[in-house]
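**Q** sequence first, predicted model second:
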Amino acid sequence: MSRMLYKLGGWVARHRIKVICAWIVVLIATIGAAGILKPSFSENMSIPDTPSEKAMKVINKEFPHGPDKGSIRIIFGAKDGEKLTAKSAKEAIENTLKEMNKDDSIDSIASPFLAGTIAKDGTVAYADIKYKSSADDIKDYSIKHVKDSLSIADDDGLQTELSGDIPGAEMEIGGVSEIVGIVLAFVVLAITFGSLLIAGLPILTALIGLGVSIGLTLIGTQVFDIASVSLSLAGMIGLAVGIDYALFIFSKHRQFLGEGIQKNESIARAAGTAGSAVVFAGLTVIVALCGLTVVHIPFMSAMGLTAGLSVLMAVLASITLVPAVLSIAGKRMIPKANKKKEIQSAETNFWGRFVTKNPILLSVFSILILLVISIPSMHLELGLPDAGMKAKDNPERRAYDLLAEGFGEGFNGQLTIVADATSVPENKAEALADAVKEIKDLDHVASVTPAMPNAKGDFAIITVVPTTGPNDKATKDLVQDVRSLADQNGVDLLVTGSTAVNIDISDRLNDAIPIFAVLIVGFAFILLTIVFRSLLVPLVAVAGFILTMTATLGVCVFVLQDGNLIDLFNIPEKGPILAFLPILTIGILFGLAMDYQVFLVSKMREEYVKTKNPVQAIQAGLKHSGPVVTAAGLIMIFVFAGFIFAGEASIKANGLALSFGVLFDAFIVRMTLIPSIMKLMGNAAWYLPKWLDKIIPNVDIEGHHLTKEIQSEIDTEQKHRISM
């Protein structure tokens, strides 16, 4: 592969304009096509064959209600010290609804005074609007008409909020916080290269690759069910790895230029050496992300595949677009020899000497600090974010809080129960009534509606309002209690609704985590054994990755679930850990951890083969690859940290997990713990049984064999010239 990338890099350097134009054309075409087709995201996070999904199938079969119609809920809040039943407030609400009803697309409006949807204290009420068309077909002018009509109630001093099928609440793809992350990444690159112009080039190539992947993902929403969170996640990962991969090739090119190698030859060598490592690293990340499909959860598979696509585009941009940009940059890429560079080199040597002189201290310290940080992960609770976890000024949060204030916390987490009385021989209505009584007697139940039977009378729907919120542990216990009811009359109870779906998703993902983790750890061990031709180095690397994951989850629980430092990270409310965060973080961090492991230890392996000196090998690895891995780690942290301050709770959680995960893995595990333990193991670190050495293939990750071949060709040519 190194030879092929070497030839590719040389060709791109000679045809730089064509390559850059091709990328720009592809970028414009994909973004343009996506805009014309209009993306259609699917926010369905249900999982096949879960109890809640089975209940929904029964409802759709036994309670046919025709095509789904769009609906909007209008929530009214009274003035301080007043009630909505007062004459002025009632008139304001009725006039508001009357004005709304002038829209011909509205099928019906249920007035709170007729439907009885007024809180007991009279301070909160809601009215449900039903449209003649589906939610996707509600016109913008209809939504505007509803919002404009609210001014009647607003002018009377009432609080008005909207919930339901309201267009315009799409996932945000970028924002100020993400720009800050890019700016900080630019600063790291500027310090690394000592040039503002060069610092911007890796970001530019990463953004172009990311733009193509986003365009393809948006087009893919026309064919596949892709959640909007997948796009933001793919953007986060694609941007980070795109900058990092470009950094590796830029650094290698500058190294070759500093050795006096001609520009195009230097680009070709950088593509063949660092480019080879980038392809390997990228494929590792892609395999880890695509591995999410093994858990057989549709929305998780979509997340993994879209994120994998963004990494693939980052790799392609790195081995094609980056060489073209390097060719245009020309002599500007030649490093300037100065004292600052000498100081940086000395600092790198200092860290190598420090690690090899204090291996026990650093090993113990690294393990202890990661274990201490991991402690909160012992009480990890999974869930899905709801409107109550959004910022207090968010419209959905205001609607959520107003309903909770008037009707109780559990109103936002109602349970829909399907009572199956098909096995009851007679008196089905009586059996269903008894089931309702049993549900009322359970703990944490605020209210239960009478059973609403279907036409045959053998199925019924029961609505339960808990006393606690949708993500409260008591509500989850209530769902389990309802499901575990063993009715003596033979009525089977199936529970669905957002809260029940939340529980089922969390349980399924909990079950999938060990399976996915074992596959990832096993894959990592085999992969590293082949790359480093060692048993103990891969074992230590895998153990370090496990510590990275437990510490990362510990931080997430400490901040997101327990609510510590949430103001610092601009997190509105504490709550359960995002259900798919652990398994997603395992996949992403595994790929990144292997990147750093390969870039650091492959040089150690090369040096050890030459010298058979384990200490010298460790120091050479830290000196050669340490600065690049340090810069790459900082870039990853800054880019991921920028997403902590995004508006969406799920993106915040992933940004927090990935930024701390990279911090732990790059600087504590790879740069400190792994070299320290390797120093303690000495020559044993590189032990590999002879029989195994004969079986496993030789893999040249960083193109060292290519460098030797090129040098050999140069030497042969020089000898030939001398002989002539």
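**A** Yep, it's here. Numbers count the residues shown, from 1 in each chain.
**Q** hey, let's count contacts and neighbours off CA atoms from now on
**A** Noted.
**Q** tell me the contacts of the residue nearest to residue 384 when sequence neighbours are not counted?
**A** Counting by Cα to Cα, 6 or more residues apart in numbering, residue 578 is the residue found nearest to residue 384 once chain neighbours are left out, at 5.3 Å. Applying Cα atoms under 8 Å, 6 or more residues apart in numbering to residue 578 gives the contacts 382-385, 650, 653.
**Q** how close does residue 578 sit to residue 478?
**A** Using Cα to Cα, to the nearest Å, we find residue 578 at a distance of 21 Å from residue 478.
**Q** repeat for residue 12
**A** Distance of residue 12 to residue 478, given as Cα to Cα: 63 Å.
**Q** between the two, which is the more surrounded one?
**A** More neighbours surround residue 12 than the other of residue 12 and residue 478, with 26 against 21 (other Cα atoms under 10 Å).
**Q** wait, isn't that one in contact with residue 325?
**A** No - counting by Cα atoms under 8 Å, no contact exists between residue 12 and residue 325, whose distance comes to 9.4 Å.
**Q** let's bring in a second model and compare:
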Amino acid sequence: MVVRSTDGPVTQGHGREVLTSVTRLLQDEPRIADVVAPMPGATLSQDGRTAVVLAGAGVDTNEMVKVATDLKAPLQDLSGDGVEVNPTGASLLWSDFNEANLQAMMKSEMMSWPVTMAILVLAFGALVAAGLPLILTLAGLVASAGSLVLINHLVPVSTWAMNFAMMFALALGIDYALFLVVRYRAARMGAHESKRQAIAETMDTAGKAVLLSGLTVLVSLSAVMLVPSPSFRSMAGGIMLSVLFVPAATLTLLPLVLSWLDLRINKLSLPWVHTGEHRSARFAAWGERLWRRPVLWGLASLVVLLALAAPVLGLRTALPSIKVLRQDSGIAGAMPAMPASDGSDWVLVQAVPHTDPSDPALSATVDRLRADLPGSALVGGAAVENLDFKAQLDESTPLVIGVVLGLGFLFLLIALQAPLISLLGTLASLLSTAAAFGVARLVFQEGMGAGFLGFEPQGFLDAWAPVFFFAMMFAIAMDYTVFLLASAKEHDERSGDPHEAMVGALAHSGRVIFTAGAVMVAVFFTFAVSGPLPPKEMGVVLGVAVLLDAFLVRLVLLPVMLRLTGRAAWHSLAWLRRVLPDITFSHG
């Protein structure tokens, strides 16, 4: 608590009364252990106008955030008559961040739902059909949010887990529901199948793709658990839980709702809509264009992706800080030693560095101190904790990336039983991911568009972003890969013709991928324009990744790969077919 007087020394007159009230308020809180009064030369300024009252934690860090939330208003209310009381410290900053995060999430949700609904109405051409993905996604969101709240009573769940899980589940859930609804309408109204046959065909084709996609996303995110950090595992676990509920709702509730609504799904249709249309003439024509000039389109998309990915080579990462021994050149000053209040031999010495805590030079200072001080001396504090955490992330990132790539390839191989196209699909996902990080450097490190997005550039990307966002981006990229290649394999199983496999895949899944990509981009970008910096980073990075992956990689580069590889794309070794489960995507 920083107490400042504008009418003379803070330890006299009304300032002294306020200090007494602050101390009493803190001492009456049972979750606070010790209250340390201002000390001259340490926590009392030389002019006597500013004093710092320290309150020690009597409970764990998560509970201390609740303490800060409960006490910050009563403490601030003690201000007046020339004396200001400003609570601060890590617990209060997290409390403020949680409030800002919640407000941002609500604002983003209010912005994203109307935009999403508009895109879905244009895609489906009917209000009832457009509302189904939103309703089913909402069911998955409620289930995952309620589960996270219950789990939080047992083990702490990161605030970011709540925020990121809701954002990710909303975008993913709409994708899955969209895929199933389009297939059902095609079977029921286009092929004029019975309701029972239409449900069976939908689940045997689109439902199978959704299941495999959900498993691929879960496996990709599970690799984040390799980072030995409770907060990371909490975030990854929260998102995995939401991903688990969303496909579950899509594969169980949605077929029941479709069966119940049946033809009423086309209620409130727009006049130009063809409700049974599954094969898009426009995307079929696009497929024919790619088939005729694959090298031209392939090189063009590759050049764009590589150009956007190039800045990633200069990407810097660090952990954010608040802008705010004597013999060490990196130390500006040290406070007097404070003995432990419990009578133990521990002594606390606080040192202030010359540099900002996010400056790379601080790492060299900490390394020197750890080398020069006795082995019994422990160098800690928030800034040092950030440095240690970043070192841990730098060490874990290559392992996570390798595991994600390996598991992604393995799942595609199991689903498609075709090594070449599984490998190409995995590598193509890397391109959009690298390009998204290249854009992230330009935005968050160099500050391009910072004014529009409403943030002050830090000169780096948060250190936790590469490993965490890579898993999420790769999961989304594989999501679209499964949709496109499952459709291509379905056409290949029926015709055995590479031309029909490529053009048919675009004709039947291109519109779904385009619409789903537009919804995801809208959801992520609404988070990018509101709230604290971490959701902005996630919104921009994932939004750009989806934009590039859905519209450039899946609708241009991957079909070109199918065209250039021809029959070799689907070639499978005999021993591989014996080992892998027999998965087909054609119905009947």
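**A** That came in fine, so what should we check first? In this text, all values refer to a predicted model and were calculated from it rather than measured experimentally.
**Q** TM-score for this pair?
**A** Both chains were compared after superposition, and using TM-score structural alignment, normalised by the length of structure 2 their TM-score is 0.87; 569 aligned residues with a Cα RMSD of 3.2 Å.
**Q** now check the residue nearest to residue 384 of structure 1 against structure 2: what is it aligned to?
**A** Following TM-score structural alignment, the counterpart assigned to residue 578 of structure 1 within structure 2 is residue 462.
**Q** just give me the neighbour total for the closest residue to residue 86 of structure 2 other than its chain neighbours.
**A** Residue nearest to residue 86 of structure 2 in three dimensions, not counting chain neighbours: residue 2, with 5.1 Å by Cα to Cα, 6+ apart. Other residues within reach of residue 2 of structure 2 by the criterion other Cα under 10 Å amount to 18.
**Q** ok, the one 5 residues further on next?
**A** Residue 7 of structure 2: 14 surrounding residues under other Cα under 10 Å.
**Q** can you check residue 262 of structure 2 too?
**A** Using other Cα under 10 Å as the criterion, the residues surrounding residue 262 of structure 2 number 17.
**Q** then residue 291 of structure 2?
**A** Other residues within reach of residue 291 of structure 2, judged by other Cα under 10 Å, total 19.
**Q** tell me how far it lies from residue 310 of structure 2.
**A** Taken as Cα to Cα, the spacing of residue 291 of structure 2 relative to residue 310 of structure 2 amounts to 29 Å.
**Q** what do we get in structure 1 for residue 256 of structure 2?
**A** Aligned by TM-score structural alignment, residue 256 of structure 2 pairs with residue 324 of structure 1.
**Q** wait, residue 416 of structure 2
**A** Per TM-score structural alignment, residue 416 of structure 2 is aligned with residue 532.
**Q** residues contacting its match?
**A** 538, 601-602, 605, 686.
**Q** swap in residue 520 of structure 2?
**A** When contacts are counted by Cα under 8 Å, 6+ apart, residue 520 of structure 2 is found next to 171-172, 543, 546.
**Q** got a winner among those residues for most neighbours?
**A** For these, counting by other Cα under 10 Å, the largest number of neighbours falls to residue 546: 28 neighbours.
**Q** ok but that one is inside a strand, no?
**A** No - residue state for residue 546 of structure 2 (DSSP: H, G, I helix; E, B strand; the rest coil) corresponds to helix; a strand is not indicated.
**Q** element containing residue 635 of structure 1?
**A** Using DSSP states H and E, the secondary-structure element containing residue 635 of structure 1 is helix 614-642.
**Q** one more: residue 218 of structure 2?
**A** With DSSP H and E as the criterion, residue 218 of structure 2 is inside helix 208-222.
**Q** tell me the residues of structure 1 aligned with that helix.
**A** Per the alignment by TM-score structural alignment, helix 208-222 of structure 2 matches residues 276-290 in structure 1.
**Q** mean per-residue distance, the matching stretch versus structure 2.
**A** Average distance, stretch 276-290 of structure 1 versus aligned residues of structure 2 after superposition (mean Cα distance after the TM-score superposition for structure 1): 1.5 Å.
**Q** circling back: what is the subsequent helix or strand relative to the helix holding residue 218 of structure 2?
**A** On the C-terminal side of helix 208-222 of structure 2, the nearest following helix or strand under DSSP H and E is helix 230-261.
**Q** assign a three-state SS to residue 335 of structure 1, would you?
**A** On the basis of three-state DSSP, residue 335 of structure 1 is classed as coil.
**Q** from memory it sits against residue 260, does it?
**A** No - with contacts counted by Cα under 8 Å, residue 335 of structure 1 stays clear of residue 260, the gap being 10.6 Å.
**Q** which residue numbers in structure 1 does stretch 129-142 of structure 2 align to?
**A** Residues 198-211 of structure 1 are where stretch 129-142 of structure 2 lands when matched by TM-score structural alignment.
**Q** what do you get for stretch 304-314 of structure 2?
**A** Going by TM-score structural alignment: stretch 304-314 of structure 2 matches residues 369-379.
**Q** buried stuff in that stretch?
**A** Neighbour-count burial for stretch 369-379 of structure 1, with 16 or more other Cα atoms under 10 Å as criterion, is recorded at 370-371, 373-377.
**Q** what's in contact with stretch 343-352 of structure 2?
**A** Residues from elsewhere that reach stretch 343-352 of structure 2, judged by Cα under 8 Å, 6+ apart: 325, 331-340.
**Q** what distance separates the start and the end of that stretch?
**A** Using Cα to Cα, the span of stretch 343-352 of structure 2 from its first residue to its last is 26 Å.
**Q** buried stuff in it?
**A** Within stretch 343-352 of structure 2, the residues that qualify as buried are residue 351, counting by 16+ other Cα under 10 Å.
**Q** and it, how far out from the chain middle?
**A** Relative to the mean C-alpha coordinate of its chain, stretch 343-352 of structure 2 is positioned 39 Å out (Cα atoms, centre = their mean, to the nearest Å).
**Q** now do stretch 533-542 of structure 1
**A** Relative to the centre of its chain, stretch 533-542 of structure 1 is centred 28 Å away, using Cα atoms, centre = their mean.
**Q** before we move on, what about stretch 374-393 of structure 1?
**A** Using Cα atoms, centre = their mean, the offset of stretch 374-393 of structure 1 from its chain centre is 15 Å.
**Q** three-state assignment of residue 344 of structure 2?
**A** Per three-state DSSP, the local secondary structure of residue 344 of structure 2 is coil.
**Q** ok, now residue 170 of structure 1?
**A** Per three-state DSSP, the local secondary structure of residue 170 of structure 1 is coil.
**Q** so it makes contact with residue 228?
**A** Yes - taking contacts as Cα under 8 Å, residue 170 of structure 1 lies within contact range of residue 228: 7.4 Å.
**Q** looking at those two now, which is surrounded by more residues?
**A** It is residue 228, of residue 170 of structure 1 and residue 228, that has more neighbours when counted by other Cα under 10 Å, with 20 against 10.
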